[in-house]
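[1] using only what follows, build the 3D model:
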Amino acid sequence: MTEQRTDKTGAPVSITLDQARAISAYTVSVDEALAGRADFVDPPQTAGERVFFHTEVDEEFGGRGLAGLLIREALADSISRNLTVVPVCPLFASHLKKHGDEYKAEGGQFRRPRPADLALVKETVQNAGDA
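    This is a model prediction of the structure:
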């Protein structure tokens, strides 16, 4: 999945699903330079869920709305894949708190994180660091 968008400055950006690394992510690039990512894990014991746990955009690309683009594209892709979103990441949680009704109206599903989700994130990050 790769989507082409424009940021607040009008510059073209690409948002791509990257599942080839130890931690899967939606990435955002500007002029082919990686600008940010929204990390997630798909729980192996619970099919149909995606736990978003960290989102960041490099400082040099700040103020261009890239985090918002990243979140919106990740959520849109989650709808198309019929995935329930679990927002551990504060940016995803905040977005869904403000726009959750709209997201549900578009066919999206989300739920609050549980202790098992937090444990999975911790294990995933630890295993990625060991790799």
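[2] use CA for all of it now, contacts and neighbours both
    Will do.
[3] OK, contacts around the spatially most central residue of the chain?
    With distances taken as CA atoms, centre = their mean, the residue of the chain nearest its centroid is A38 (3.8 Å). Residues in contact with A38 (CA atoms under 8 Å, 6 or more residues apart in numbering) are A25, Y26, T27, F52, F53, H54, T55, E56, L70, I71.
[4] please redo it, this time with the cut-off set to 10 Å
    17-18, 23-28, 52-57, 67, 70-71, 74, 89, 91-92 (CA atoms under 10 Å, 6 or more residues apart in numbering).
[5] now R50
    40-43, 75, 78, 83-87, 110, 117.
[6] now, which of the residues you listed sits nearest V13?
    L75 (17.2 Å; CA to CA).
[7] are we agreed that that closest one is in a strand?
    No - going by DSSP: H, G, I helix; E, B strand; the rest coil, the assignment for L75 is helix, not a strand.
[8] that one and D31, how far apart?
    23 Å (CA to CA, to the nearest Å).
[9] comparing those two, which shows the higher neighbour count?
    Legend: neighbour count by other CA atoms under 10 Å for L75 and D31, higher for L75 (22 against 10).
[10] wait, what's in contact with the more buried one?
    So L75 contacts R50, L69, R81, L83, T84, V85, F92, L96, Y103, G108, Q109, F110 (CA under 10 Å, 6+ apart).
[11] another sequence for comparison is provided below:
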Amino acid sequence: MTDAVTDRTGARVAVGVEQADPVSAYTITVDDGPVVGRAEFIDHPKTEGERIIFHTEVDQDFSGRGLAKILLEEALADSIRRGITIVPVCPLFGRHLARHGDEFVAAGGAFRTPTRADLSAVTLAVRHRP
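    Below you'll find the model as predicted:
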């Protein structure tokens, strides 16, 4: 999904997507290694074209390298390419869109504030994860 992206140390990183049911994730690897970070999401069960991003995590051994930011930027860029509205339940995505939402929308993105129904959908999906 990514082309020639590097982290703060200059290491090459790649972002991909793991599609699963019910919980999918944007994933990040460093230097062709194993997955070291994830931004988990569900596609909204009742509203076509909405993606609820609810949890982002990077392995502690890779903290401080900007990997969460790269995951966030790639997930948002992917949503623009696919015409998907982001529902930011994850605090990282929520803070970013609170600060930079106008820029995201100007670039062609769309997002909305999460509702209780969105939180319930995430809770249900996580409970039924294999």
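[12] do you know how far R65 of the second structure is from T6 of the second structure?
    9 Å.
[13] can you pull out the strands in the second structure?
    Assigned strands in the second structure, in chain order: 5-6, 12-18, 24-30, 35-43, 50-58, 85-88, 110-111 (criterion: DSSP state E).
[14] what is in contact with R65 and T6 of the second structure at once?
    By CA under 10 Å, 6+ apart, no residue touches both R65 of the second structure and T6.
[15] list the contacts for R95 of the second structure?
    P88, G101.
[16] A11 of the second structure touches R65, doesn't it?
    Yes - the pair A11 of the second structure / R65 is scored as a contact, 9.3 Å apart, by CA atoms under 10 Å.
[17] which one's more surrounded, these two?
    R65 (16 against 12).
[18] can you tell me the closest non-neighbouring residue to that one?
    R8 (4.9 Å; CA to CA, 6 or more residues apart in numbering).
[19] next, the distance between the ends of stretch 79-99 of the second structure.
    For stretch 79-99 of the second structure, the separation between the terminal residues is 18 Å (CA to CA).
[20] what is the burial count for the counterpart of E50 of the second structure in the first structure?
    In the first structure, E50 of the second structure lines up with E49, judged by TM-score structural alignment. E49 of the first structure has 21 neighbours, counted by other CA under 10 Å.
[21] circling back: what is the nearest of the contacts of L75 of the first structure to G129 of the first structure?
    In terms of CA to CA, no member of the contacts of L75 of the first structure lies closer to G129 of the first structure than R50, at 20.5 Å.
[22] quick check: the closest one vs P43 of the first structure, distance?
    On the measure of CA to CA, R50 of the first structure and P43 of the first structure end up 7 Å apart.
[23] which residues do these two both contact?
    Counting by CA under 10 Å, 6+ apart, the residues touching both R50 of the first structure and P43 are D117.
[24] before we move on, back to that, quick one: contacts for the match of E50 of the second structure?
    41-43, 78, 81-86, 109-111.
[25] how do those look in the second structure, which are kept?
    Retained in the second structure: V41, D42, P43, S78, N82, L83, T84, V85, V86, Q109, F110, R111, out of these (criterion both residues aligned by TM-score structural alignment, their matches' CA atoms under 10 Å).
[26] assess the claim that the third one and V51 are in contact.
    Yes - P43 of the first structure lies in contact with V51 (CA under 10 Å); the separation is 7.4 Å.
[27] the more surrounded of those two?
    Remark: of P43 of the first structure and V51, V51 carries more neighbours, 24 against 16, as counted by other CA under 10 Å.
[28] how about the more buried one, nearest residue that isn't a chain neighbour?
    Nearest to V51 of the first structure is V86, by CA to CA, 6+ apart, at 4.6 Å.
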